[in-house]
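Asker: return a 3D structure for these sequence lines:
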Amino acid sequence: MLNSLGFAKPPAETRVVVAMSGGVDSSVTAALLKDEGYDVVGITLQLYDYGAALRKGACCAGQDIYDAATVAERIGIPHYVLDYESRFKDQVIEEFADSYARGETPIPCVRCNQTVKFRDLLATARDLGAEALATGHYVQRRLGPHGPELVRGADAGRDQSYFLFATTSDQLDFLRFPLGHLSKPETRDLAQRYGLSVHDKPDSQDICFVPDGDYASIVKRLRPEAAEPGEIVDLAGQVVGKHQGVIHYTIGQRRGLGLGAEVSGGEPLFVIRLEPNRRRVVVGPRSALGRDIVHLKDVNWLGGPETDVACTVKLRSAQAPAPARLTRNADGSGTLHLAAPQHGIAPGQAAVFYDGDRVLGGGWISGTGLSDAVEAA
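Answerer: The predicted structure is shown next:
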């Protein structure tokens, strides 16, 4: 008979490492598993140290390490803090800055899951003799005919599958997500039941290493060239304004352009593309944003052997899935053909593929285009 994590042994003989960020979700994950009798070890990663500049409530800040240790003591499990600061800087923060300097719109949370957490921490968990690494993500794992599958969280409003698209099949075999079937209110109720001090701790809203959400100041410090001023031009190349650095803009952006009605003729203007090498921001009407071809790189595939497959795709985390057809190539690249043009598709973001509630994989957006049919319309 299998235990709740899928192992043919009693929970007490099953060691599980829990990634404890100091928030309510990972704390409840540890408490649930301990309550079921598992041999639980809590690990918190120190990812950065900006001292007084850190926002209280940011993931893995000093307060969060203290909160994780307090929860571990409360539920009676060993707890360790690992210094991953240099890894986080190299693999997440530096890549974040590089991406903005290239005129992209990065998602550092995905990079963190892809590298520091689900690669490095997972290896550490194995070194500790664990048979699973559990996290507090709102996503589900189920066994399919060909092995474990990644599935959206039961609570659509909390689903975090978009941010876990880069999880590999080997990693998914080792990972467990005990909260995937719960809603956030149910998780907070459990935290109160277990007497956890973090039961009412607010969720972190912004990128964890960016104080007050001011990502531009981080990028400016690391890549000052990305903050150099330049021109705002229309689709014909006519200069219509000035900007203070391409890092302040993303494709699809409307606000903050500082262009008067006399420039736009009364029609709202949007960022159509960024040209960082020329330090230019190109603007135009919303109609110029529509794209139905999406080029991808570094595709992670969790589906079957097909290289051409119908699916739905999310092009931003808060966007509803849209019908598409995916073509995958042997070199890890791919092309999405959307059933209808989408607006504001930005390089550096992720395209995540679904078959119903199952995650088929995802890739990084490297560019966009228009099909002949749409361009002729």
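
Asker: all contacts plus neighbour counts: C-alpha atoms, from now on.
Answerer: Will do.

Asker: quick one: the helices in the protein?
Answerer: Along the chain, counting by DSSP state H, helices occupy 24-35, 62-75, 85-88, 94-101, 108-112, 122-127, 169-174, 184-193, 215-222, 261-264, 372-376.

Asker: most tightly packed of these?
Answerer: Ranked by average neighbour count under the criterion mean count of other Cα atoms under 10 Å, those are headed by helix 24-35 at a mean of 24.

Asker: who does it touch, helix- and strand-wise?
Answerer: Judged by 3 or more Cα pairs under 8 Å, 6 or more residues apart in numbering; DSSP states H and E, the packing partners of helix 24-35 are strand 15-19, strand 39-46, helix 62-75, helix 184-193.

Asker: got the angle between the last one and helix 24-35?
Answerer: Angular relation of helix 184-193 and helix 24-35 on a 0 to 180 degree scale: 60 degrees, by axes from the mean of the first three to the mean of the last three Cα atoms, to 10 degrees.

Asker: what's helix 184-193 in contact with?
Answerer: Under the contact criterion Cα atoms under 8 Å, 6 or more residues apart in numbering, helix 184-193 has outside partners Val24, Asp25, Ser27, Val28, Arg158, Leu179, Ser197, Val198, His199, Asp200.

Asker: pick the one among the residues you listed closest to Pro78.
Answerer: Ser27 (13.2 Å; Cα to Cα).

Asker: what sits against the closest one?
Answerer: Met20, Ser21, Ala68, Val71, Gly136, Ala191, Leu196, Val198.

Asker: now Lys201
Answerer: Lys201 touches Gly23, Val24, Gly57, counting by Cα under 8 Å, 6+ apart.

Asker: again with Arg142
Answerer: Contacts for Arg142 (Cα under 8 Å, 6+ apart) come out as Pro148, Glu149, Leu150, Val151.

Asker: among those, which lie within strands?
Answerer: Of the contacts of Arg142, the ones assigned to strands by DSSP state E are Pro148, Glu149, Leu150, Val151.

Asker: what's the neighbour count on the second one?
Answerer: Here the neighbour count serves as a burial measure; for Glu149 (other Cα atoms under 10 Å) it reads 19.

Asker: second input sequence below; structure requested for side-by-side comparison:
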Amino acid sequence: MKIVAAMSGGVDSTVAAALLLEKGFEVVGVTMRLWDGFGETPPRRCCSPEDIESAVQMARVLGIHHEIVDFREEFFKNIVQRFCDEYLQGLTPNPCVVCNEVIKSQFLLEYAKRVGAEAIATGHYAIVKSSGEAIGLFKGVDEGKDQSYFLHRIPPLRLKHLFLPAGTFKKEEIRQIARKMNLKVASKAESQELCFATPKGYSEVVERFGRVNIIKGLVIYKGKVLYEHNGIHNFTIGKRCGYKHGPNHRIFVKSIDPETGIVEAGEREDLLSNSMVVKDVVWHIPEPEKMIECTVKIRYRSKEVKALLEPVGASKVFVKFSEPQFAVTPGQAAVFYSDRMIIGGGWIDKGG
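Answerer: A predicted model of the protein is given here:
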């Protein structure tokens, strides 16, 4: 079988390609050129020229053919533009989830099929399992590195064309494999933050590429104005408000109104939610017709919590938490699990 291995220039994707070679697959390395919107990429961000060169070198070491594929237009339209639009709507987007759904599992898979490959592979720490006609997405072995959350929007029909060789290993084991192969990426640091953020952060991206005017307004706390702000895109639900602008204790962003520009701050307990509504759900099981039990994560690094899911419309569910959750954030991904298997996930619409 011919497989296109996405190679970012890091240790995970390099070892993933090597593991496929060991299993006898025909592997073609592909590096996606995604972003150079500001003409420079800060250190420790994926997609930098240095990372692309690293991927070229690693493919040469592995003895596989390598191609650089230009997806910059697709990335800008589907990831960067959407990111900016959502921030200016008062949401907190998760571009990495969308990138895996659209760029990798759609555009890269289409490219793979054009060059005669049957599947793609990445270095993500998650596991795809199949049993007969059924196929499922599971947490990776390494609990600290599990990335199934970021892959939940890849539908089952595409999962059958996805290989995740790193998912059955722990991160240190992947590095050990790289060291045994004398790969110079064995100790390479991991990329951090958004690949298209600038040294000033993501705000500069929104200000440059947003398709509507920056919405300025007021930060209020208990009905009193704390200060004027220079754009709602600088706020996310749960973000701390500075002490110099408020009381002598921690207060947090409670709500963002994209129409008026008003950002409301509150105490930590004011941001606790017992429930939420999740929309645009991608199911990995038959869509439930009645209430089911599961666990849910409301952000990548949050702890899973027990919950009840109740269908309330097409691809939409009402989620009741077993315990209140802090800063349920519209625009973020909520992912549902049954033990280690993903059963579905969607975008948080609102907390309750």
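
Asker: thinking again about what came up before, Throw the ones in strands among the contacts of Arg142 of the first structure into a markdown table and include distance to Tyr215 of the first structure, thanks.
Answerer: What follows is these, written out as a markdown table (distance: Cα to Cα, whole Å):
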| residue | distance to Tyr215 of the first structure |
| --- | --- |
| Pro148 | 36 |
| Glu149 | 34 |
| Leu150 | 31 |
| Val151 | 31 |
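
Asker: most surrounded residue in the residues you listed?
Answerer: Leu150 (26 neighbours).

Asker: which non-adjacent residue is nearest it?
Answerer: Arg141 (4.9 Å; Cα to Cα, 6 or more residues apart in numbering).

Asker: alignment lookup: that neighbour to the second structure.
Answerer: Matched by TM-score structural alignment, Arg141 of the first structure corresponds to Val128 in the second structure.

Asker: check contacts around that match.
Answerer: Val128 of the second structure touches Ile135, Gly136, Leu137, Phe138, Leu159, Lys160, Leu162, Phe163, Leu164, counting by Cα under 8 Å, 6+ apart.

Asker: with Cys47 of the second structure instead?
Answerer: Residues counted as contacts of Cys47 of the second structure (Cα under 8 Å, 6+ apart) are Ser8, Met32, Arg33, Leu34, Trp35, Thr41, Cys195.

Asker: what's the answer for Asp212 of the first structure, then?
Answerer: Residues near Asp212 of the first structure by Cα under 8 Å, 6+ apart: Arg55, Asp206.

Asker: cool, Arg119 of the first structure as well?
Answerer: Here Arg119 of the first structure is in contact with Asn113, Gln171 (criterion: Cα under 8 Å, 6+ apart).

Asker: repeat that for 10 Å
Answerer: For Arg119 of the first structure, the contacting residues are Cys112, Asn113, Thr167, Thr168, Gln171, by Cα atoms under 10 Å, 6 or more residues apart in numbering.

Asker: over to Trp283 of the second structure?
Answerer: His152, Arg153, Ile154, Pro155, Pro156, Ser315, Phe336, Ile342, Ile343, Gly344, Gly345, Gly346.

Asker: try it again with 6 Å
Answerer: Neighbour list for Trp283 of the second structure: Gly344 [criterion: Cα atoms under 6 Å, 6 or more residues apart in numbering].

Asker: distance of the alignment partner in the first structure of it from Pro323 of the first structure?
Answerer: Using TM-score structural alignment, the equivalent of Trp283 of the second structure in the first structure is Trp301. Separation of Trp301 of the first structure from Pro323 of the first structure (Cα to Cα, to the nearest Å): 18 Å.

Asker: for Pro78 of the first structure, same thing?
Answerer: 47 Å.

Asker: picking that back up, lining up the contacts of Arg119 of the first structure with the second structure, which overlap?
Answerer: Using both residues aligned by TM-score structural alignment, their matches' Cα atoms under 10 Å, the second structure keeps these contacts from these: Cys112, Asn113, Thr167, Gln171.

Asker: ok, whichever residue in the second structure pairs up with the second one - how many residues close by?
Answerer: Put plainly, it is Asn113 of the first structure. Under the alignment by TM-score structural alignment, Asn113 of the first structure pairs with Asn100 in the second structure. Using other Cα under 10 Å, Asn100 of the second structure is surrounded by 18 other residues.

Asker: swap in Pro305 of the first structure?
Answerer: Neighbours around Pro305 of the first structure, by other Cα under 10 Å: 8.

Asker: repeat that for Arg340 of the second structure.
Answerer: 15.

Asker: likewise for the one 3 residues further on?
Answerer: Burial of Ile343 of the second structure, expressed as a neighbour count using other Cα under 10 Å, amounts to 22.

Asker: re the thing from before, nearest to Glu36 of the first structure among the contacts of Arg119 of the first structure?
Answerer: Using Cα to Cα, the contacts of Arg119 of the first structure come closest to Glu36 of the first structure at Gln171, 23.4 Å.

Asker: from Leu82 of the first structure, how far off is the closest one?
Answerer: 20 Å.

Asker: over to Leu296 of the first structure?
Answerer: 34 Å.

Asker: of the two, give the one with the bigger neighbour count.
Answerer: Leu296 (26 against 13).

Asker: so the more buried one touches Ser333, yeah?
Answerer: Yes: the pair Leu296 of the first structure and Ser333 passes the contact test of Cα atoms under 6 Å, sitting 5.4 Å apart.

Asker: residue in the first structure paired with Val205 of the second structure?
Answerer: Match for Val205 of the second structure (TM-score structural alignment): Ile218.
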